[in-house]
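Q: Everything below, folded, please.
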Amino acid sequence: MIVEQLYTNCLSEAAYFIADDGEAAVVDPLRDIEAYVDLAAKHNAKIKYIFETHFHADFVSGHLDLARATGATIVYGPQTNAAFKFHLATDGEIFSVGNLRLKALHTPGHTLESTCYLLFDEEGREHCVFTGDTLFVGDVGRPDLFSGNLSKEQLASMLYDSLNNKIRTLPDHVIVYPAHGPGSACGKNLGKETFSTIATQKATNYALKEQSREDFVTEVTSGLNTPPAYFPINAQLNAQGYESLDKVRAGALQALSVEAFEEKAKAGAWILDSRPSSLFTEGFVPESISIGLDGRFAEWAGSLLPFDKELVLVTEAGKEEETVIRLARVGLDKIAGYLDGGFDAWQQAGKTIDLIIDVEPEELAMDIPFDNKLQVIDVRKPSEFESGHVKGAENIPLSELGNPLHMAQIDDDANLYVHCAGGYRSVIACSLMKREGFHNLRNVLGGFGKMKEVKGMPVVKPSAAGA
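A: Next up, the predicted model:
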């Protein structure tokens, strides 16, 4: 028996490969399917089933491409409606993979079709359960994502029944394999581990403690942030279908001359620069958006870039295909090519460049008492801001910065110092602000993590931060 977790950090996503006696199955695959095909070849197994726990909202699943490549059957749970061929599992249905058995457990609550899959080993013992977004380590899937006209309270009530009747009743030793780990926006506050056991979750997960339905619904539905803007788009793609990744690659991996690249941009294509932020601030093609591959690239790309516009790319040499694949994971398929030779080619052609000034936190601390036109823009989440911030800072979360109403909060004439927690998000923010015409910008290196340690920095401590 082989059970392997394939974890993708920038999406906090876990897919699973299962194999036994020449047969295999994949649970919740990503859109780039090569890893699963390669594992099947390595273990001399044929992929028989593709088990989907639900219609994912935070990434485009690989079920269609993997089915086309392998002939495997796509399986969804009860109450699934999709525009492609799939097997509609019944609650309790058994599927065989070699000498293993998987049992479908319909667990509505995160979504209506949410289904877990309980794996029995060769001896018929319960071994693990693939919980999708029904149960995470330390958390559960949020009940406010795209399930028709049902309210989050109605879905949370369903989730209460699913957890108590289908999950808590499993043997304590059963391994819990969820679809997401820490950082995912599909829950409120996922634990740091990417797997656990039923016993541990019953002892530590607030959603599995003994409590009334009313208390559960209140707790699960409170404190939910607005989901990323691309979530409904991805959920629809997963249900309705999408272009094959091979076709997306073919269109996107076109090397554009400086002139052709410039023409695309003039025609309305957005410029995405996926180089590290430290390189971007030193020089970039004007109006570029910086989202570095070295951070939560796909999530921020899906949240901030338009799905109805073409994209053209500026990447580090050799990073073109990786950039395309990671964009495609969240459904950003309208990619018209990349700048041949990257930023160096643009610069060597004598084209106009732009830059962002980086400053050390010490410089900000020295400027604050004497510059009455200074404005600090903190682009962290509200919860981060409330845990401590620079006195007088304006909190505009990066996820909201594309909204014109929030941009209007920024003083055009101010000396703008932009920061996040460590430096990744602040450069994205600066690039968005540059594109909107703000030029008096300074990116604070090291973010609040470094700023709060600087002598003389006027920091509001956590005890008073929420006041």
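Q: switch to C-alpha atoms for all contacts and neighbour counts from now on
A: Noted.
Q: Residue 3: what's it in contact with?
A: 16, 17, 18, 19 (Cα atoms under 8 Å, 6 or more residues apart in numbering).
Q: The last one touches residue 101, doesn't it?
A: Read that as residue 19. No - with contact defined as Cα atoms under 8 Å, residue 19 does not reach residue 101; the gap is 11.0 Å.
Q: now the helix or strand hosting residue 416: how far from the chain's centre is it?
A: Element membership for residue 416, per DSSP states H and E: strand 415-419. Mean-position distance between strand 415-419 and its chain equals 26 Å (Cα atoms, centre = their mean, to the nearest Å).
Q: In terms of secondary structure, what does that strand contact?
A: If contacts are counted by 3 or more Cα pairs under 8 Å, 6 or more residues apart in numbering; DSSP states H and E, strand 415-419 sits against strand 374-378, helix 424-435, strand 441-444.
Q: can you list contacts of the helix or strand following the last one?
A: Same thing as strand 441-444. Following strand 441-444 in sequence order, the next helix or strand is helix 447-451 (DSSP H and E). Applying Cα under 8 Å, 6+ apart, the contact partners of helix 447-451 are 361, 362, 389, 419, 420, 421, 422, 423, 426, 457.
Q: What are the buried residues along helix 447-451?
A: Neighbour-count burial for helix 447-451, counted by 16 or more other Cα atoms under 10 Å, picks out 447, 448, 450, 451.
Q: Now distance to residue 377 too, for those residues, in CSV please.
A: As requested, those are exported to CSV (distance: Cα to Cα, whole Å):
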residue, distance to residue 377
447, 11
448, 11
450, 16
451, 13
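Q: Quick check: of those residues, which lies closest to residue 157?
A: Distance to residue 157 across the buried residues of helix 447-451 (Cα to Cα) is lowest for residue 448, with 39.3 Å.
Q: Now do the closest one against residue 65, distance only.
A: Using Cα to Cα, to the nearest Å, residue 448 is found at 42 Å from residue 65.
Q: about what we covered before: what two of the contacts of helix 447-451 are the furthest from one another?
A: The widest separation within the contacts of helix 447-451 (Cα to Cα) is 18.4 Å, between 426 and 457.
Q: to compare against the first, here's another:
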Amino acid sequence: MKIEQIYTGCLAQGAYYIVSEGEAAIVDPLREIQPYLDRLAKDNVTLKYIFETHFHADFVSGHIDLSKATGAKIIYGPTAKAGFDCVVANDGEDFSLGKIHVKVLHTPGHTLESSTFLLKDEQGKPHCIFSGDTLFLGDVGRPDLAQKAASMTQEELAGLLYDSLMNKIMPLPDDIIVYPAHGAGSACGKNMMKETVDTLGNQKKVNYALNQPDKDSFIKAVTDGLQPPPGYFGMNVAMNKQGYDSFESVLHKGSTPLTVDAFEAAAESTGALILDTRDPGVFYKGFIPQSINIGLGGDFAPWVGAMIVDVKQPILLVCDGETYTDAITRLSRVGFDNVLGYIEGGFESWLNAGKPVDTIERIDAAEFAGMLNVNSDTIFDIRREGEYTAEHIENAYNKPLLYINEWIKDINPAEHFFVHCAGGYRSMIAASILQARGYRNFTEIAGGYKAIAETNIPRTNFVCPSKTLKL
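A: This next block holds a predicted model:
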């Protein structure tokens, strides 16, 4: 028996590859399937099952393409309703894989079809669980994503999740390994550990959700502080339920080189969003007007989903070298399939053609410290609320990037402000959005709070309610 976690940091997502006696299974595969096909061929094994823990909201799974390519059956837990051929398993149903067995544990709460897959080894001993979004390390799945589809409140779903955990997961042996679908950084939970593998016994000790004294306390704990989910989540669920274009066709369409004139014409005729994937430290020096900068070097796909929201939005890419393939691949993972092409030769070709160029006003932390008056200047700290409350510049406002569409309308365009994040990645996303929408009276801080903390700028952890964004 062999179990391998295939972890994708950009999405904080774990897929799993299982092999026993020439038969294989994959749990929660990513959109692009060629790496799995290559691995199956290399190991000379046959893919028998594709286990899906639930209909994912934060990424598009490769289950359909993988099933078509291999003939493997797609397995969902009870109550799943899909627009394609799959096996909807019964609670407790057992699937053999070589000399091992995988048992379905229906664990609703995150979604109604959510299931945990219990793997038993060659001796029939419980070895591990693939817990999907039911149980994370340090957390449990958020119970608010399926409210509308389930006609239930988040509190009712949290109650279902409590019953699932207490009745199906907690009675399992402590030495069982927990393989979750996500780790720290995913929007599917709020308190996940940085580790991606743990024992159930340790989770029983350290996971706040598993240590609540009763059901009511659990419901309150897991629903407290939940932020609104990214807008693209519902569209990803629909794609995972009903199907999607093959990844190969999406990649082929998006990999269309466009001359400067063709790129400009496409932007004007289609209303496409110009997505510049270069590093923020390069972008600010010169870019195509109206471009949005989300660099490939950071959490690219989740931020595209959070900022652009509509997966059907036409997109034109500005990339370094051949990185357009990586950009298209990562966009497809979160359902953004409508890439029309990329500018051939990158931004340099636009510049050499004498086309209009825009820039962002950016200064380093030392310059910022030399000119800042904390009592009169306006500072927007766009980090998450938890980052801000831990420590921030005195008198800075907390305006999380995730909610820029809420707070941008309250900006006085005549009043100058400074904007920063933790390291400069998110603040350049914000700066590009602000500038694309006509706000130009601001200065972005290179290096973000990490660099600011090395200066003598006054900092505090005191939080004034009027300084934080309330939704």
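Q: Residue 426 and residue 457 of the first structure - which one has more neighbours?
A: residue 426 (29 against 21; other Cα atoms under 10 Å).
Q: Now do the same contact list for that one.
A: Residue 426 of the first structure touches 379, 398, 418, 419, 420, 443, 444, 447, counting by Cα under 8 Å, 6+ apart.
Q: Residue 19 and residue 101 of the first structure: who's more crowded?
A: More crowded of residue 19 of the first structure and residue 101, by other Cα under 10 Å: residue 19, with 25 against 20.
Q: Kindly state which residue of the second structure is aligned to the more buried one.
A: Matched by TM-score structural alignment, residue 19 of the first structure corresponds to residue 19 in the second structure.
Q: swap in residue 157 of the first structure?
A: Using TM-score structural alignment, residue 157 of the first structure lines up with residue 159 in the second structure.
Q: Next, that match: secondary structure please.
A: When classified by DSSP: H, G, I helix; E, B strand; the rest coil, residue 159 of the second structure comes out as helix.
Q: what residues are up against it?
A: Applying Cα under 8 Å, 6+ apart, we find residue 159 of the second structure in contact with 109, 215, 218, 219.
Q: same thing with residue 220 of the second structure?
A: With Cα under 8 Å, 6+ apart, residue 220 of the second structure has these contacts: residue 155.
Q: helix or strand for it, which one?
A: Per DSSP H and E: helix 215-223 holds residue 220 of the second structure.
Q: in the first structure, what residues pair with that helix?
A: Taking TM-score structural alignment, helix 215-223 of the second structure hits residues 213-221 over in the first structure.
Q: Show me which residues of that stretch are buried.
A: For stretch 213-221 of the first structure, a neighbour-count test (16+ other Cα under 10 Å) marks 216, 217, 220, 221 as buried.
Q: Can you list the residue ranges for helices in the stretch 151-300 of the first structure?
A: 152-162, 198-204, 213-221, 231-240, 245-252, 258-266, 277-280, 297-304 (DSSP state H, counting those that start in this stretch).
Q: Dump those helices to CSV, plus distance to residue 368 of the first structure.
A: Converted to CSV, the helices of the stretch 151-300 of the first structure look like this (distance: least, Cα to Cα, whole Å):
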stretch, distance to residue 368 of the first structure
helix 152-162, 44
helix 198-204, 44
helix 213-221, 40
helix 231-240, 39
helix 245-252, 46
helix 258-266, 38
helix 277-280, 25
helix 297-304, 30
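Q: Quick check: which of those helices is nearest to residue 438 of the first structure?
A: Comparing the helices of the stretch 151-300 of the first structure under Cα to Cα, the one sitting nearest is helix 277-280, at 16.7 Å.
Q: so the closest one corresponds to what in the second structure?
A: Residue span in the second structure matched to helix 277-280 of the first structure, by TM-score structural alignment: 280-283.
Q: with the first structure superposed, average distance for that stretch?
A: Stretch 280-283 of the second structure differs from its equivalent in the first structure by a mean of 0.9 Å after superposition (mean Cα distance after the TM-score superposition for the first structure).
Q: contacting residues around that stretch?
A: Taking Cα under 8 Å, 6+ apart as the rule, stretch 280-283 of the second structure contacts 276, 293, 294, 295, 359, 424, 425, 428.
Q: Residue 192 of the second structure: which of these is nearest?
A: residue 425 (21.9 Å).
Q: Surely the closest one is in contact with residue 300?
A: No - here residue 425 of the second structure does not reach residue 300: they are 10.0 Å apart, not a contact under Cα under 8 Å.
Q: shared neighbours of these two, which are they?
A: Joint contacts of residue 425 of the second structure and residue 300 (Cα under 8 Å, 6+ apart) are residue 294.
Q: of all the helices of the stretch 151-300 of the first structure, which lies closest to residue 345 of the first structure?
A: helix 258-266 (7.0 Å).
Q: gap between the closest one and the chain center?
A: Using Cα atoms, centre = their mean, the offset of helix 258-266 of the first structure from its chain centre is 30 Å.
Q: Go through stretch 90-106 of the second structure and flag the buried ones.
A: 91, 94, 95, 97, 99, 100, 101, 102, 103, 104, 105, 106.
Q: what's the farthest-apart pair in the residues you listed?
A: Of all pairs drawn from those, the greatest distance, 23.1 Å, lies between 99 and 106 (Cα to Cα).
Q: sorry, back to before: could you point out which of the helices of the stretch 151-300 of the first structure sits nearest residue 83 of the first structure?
A: Closest among the helices of the stretch 151-300 of the first structure, using Cα to Cα: helix 231-240, at 4.9 Å.
Q: No more questions from me, cheers.
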